[in-house]
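S.K.: Next comes the sequence, and after it the predicted model I'd like to discuss.
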Amino acid sequence: MRVTDENFIKHLKKKREEALQYVIDEYMGIIKAIIYNALKSYNDPQIIEECISDTFLGAYENAKQFRGDKEDFRRWICTIAKFKAISKQRRLSKMPYFYELNETGEAAISAEEEYLIKTTTEEVLIMMTQLEQLDRDIFTMKYFLNMKNEEIAIHYGLTKAAIDNRLYRGKKRLQQIRLGGSMT
């Protein structure tokens, strides 16, 4: 039997390798983007490739636990990718990290990368608990599932501008929380 868009989940649950190959072909782009965005500061393609492989292997091994349709599967495998990347970050953060140096001998690191290194994912998740449920969901979709603002807007029946505003206000709120202030 041929693995298709309609039956790949059923075949993956039966541990058919053709279904795994279908999933890899179908979802490689988004999985690679999620993991690359999370691990790019380590500047090591081997780490990224290993994490991508771990993601697909994790989906293959745990397919029987999955419940839902194709769209749910996309979110599920993206969540696996994000958590594999977070796990890899935690392991790597315990190891010495060497920065690339620029011409002046200073670490060539952007402000965003510096913030990400200082603020662990766990801290961000804890801070996010202080946001409203809708804002937490929007942040999760945007920054953990790498969904576009337009996709999130369609999902919630809101305008793209409303999503943009919620993300902006949420970032400001998280910044206030991190600095120890309160914005009520």
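M.R.: Here it is on my side, so go on.
S.K.: hey, let's count contacts and neighbours off CA atoms from now on
M.R.: Noted.
S.K.: check which helix or strand covers residue 68.
M.R.: Taking DSSP states H and E as the definition, one finds residue 68 inside no helix or strand.
S.K.: again but with residue 176, I slipped
M.R.: Applying DSSP H and E, one finds residue 176 within helix 160-178.
S.K.: Buried residues, that helix. List them.
M.R.: 160, 163, 166, 167, 170, 173, 174, 177 (16 or more other CA atoms under 10 Å).
S.K.: Now render the residues you listed as JSON lines, adding distance to residue 93.
M.R.: Shown next, in JSON lines, are the buried residues of helix 160-178 (distance: CA to CA, whole Å):
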{"residue": "160", "distance to residue 93": "35"}
{"residue": "163", "distance to residue 93": "32"}
{"residue": "166", "distance to residue 93": "31"}
{"residue": "167", "distance to residue 93": "27"}
{"residue": "170", "distance to residue 93": "26"}
{"residue": "173", "distance to residue 93": "26"}
{"residue": "174", "distance to residue 93": "22"}
{"residue": "177", "distance to residue 93": "23"}
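S.K.: here's the one I want to compare it with:
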Amino acid sequence: MHISEEELITRLKIKDSAALEFLMDRYGSTMYLFAQRILDSYGSREDVEECVSDVFIMAWNRIDEYDPLRSSLQTWMYMLTKYRALDCRRKLTDRPQLVVIDDDLTNSDNLERTVIQKAETEEILRIVDSYGSIDRTIFYKKYYLYESLDMIASALGLTRKSVENRLRRTRNALKEQLILAWKEDISHE
């Protein structure tokens, strides 16, 4: 079965279980490898499998939060996986987590900073998603999958130097686009 991303999203929103199965087939192994990389030596294979299962349950329950104008479905799945795997990693560490109630957490400046950081992350993902397939893939493999330059080069059939150059150009272009967006925001204030 092959369906477009738009149709997949539509079917997930109406809770079509076949669409969930298709989503799992399409992204399951990729999300597993990503979660495995984040959990690394913290958990077992079963922990990684549980983490990825949780990601698909989250996607099923939160599909209405997905915004195709902000990112591709794959990017959204990577973000869900990243945050779920980091949560799992924290739970798997033997150190008890100390909960500190900080008056600063209720400070409106911190709330504003958190909102701004989220918006900046979404803007970065939106910009990166507009890049060509190879540059976008290199960016995500490096900064979201934490792959080494050698691993990326090998997977894409490129030289390490080529990957370095493409990554540098992508970072520079991203920096320029973010500066332009920032200047535009300031001029509207």
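M.R.: Cool, the structure landed. Note that the structure is a prediction, hence the values are computed from the model and not measured.
S.K.: Centre of the chain to the helix holding residue 176 of structure 1, how far?
M.R.: Centre-to-centre, helix 160-178 of structure 1 and its host chain are 18 Å apart (CA atoms, centre = their mean, to the nearest Å).
S.K.: for stretch 135-151 of structure 1, same thing?
M.R.: That offset, for stretch 135-151 of structure 1, works out to 9 Å (CA atoms, centre = their mean).
S.K.: Repeat that for stretch 80-95 of structure 2.
M.R.: 15 Å.
S.K.: May I see the buried residues of the helix or strand residue 59 of structure 2 falls within?
M.R.: Using DSSP H and E, residue 59 of structure 2 falls within helix 45-62. Within helix 45-62 of structure 2, the residues scored as buried using 16+ other CA under 10 Å are 47, 48, 49, 51, 52, 53, 54, 55, 56, 59, 60.
S.K.: And the residue nearest in space to the middle of structure 2, which helix or strand is it part of?
M.R.: Nearest to the geometric centre of structure 2 sits residue 79, at 2.8 Å (CA atoms, centre = their mean). In the assignment (DSSP H and E), residue 79 of structure 2 maps to helix 73-92.
S.K.: What range does that helix cover in structure 1?
M.R.: Residues 73-92 of structure 1 are where helix 73-92 of structure 2 lands when matched by TM-score structural alignment.
S.K.: mean per-residue distance, that stretch to structure 2?
M.R.: When structure 2 is superposed, stretch 73-92 of structure 1 averages 0.7 Å from its matched positions, counting by mean CA distance after the TM-score superposition for structure 1.
S.K.: buried sites along that stretch?
M.R.: Per 16+ other CA under 10 Å, stretch 73-92 of structure 1 contains these buried residues: 73-86, 88-89.
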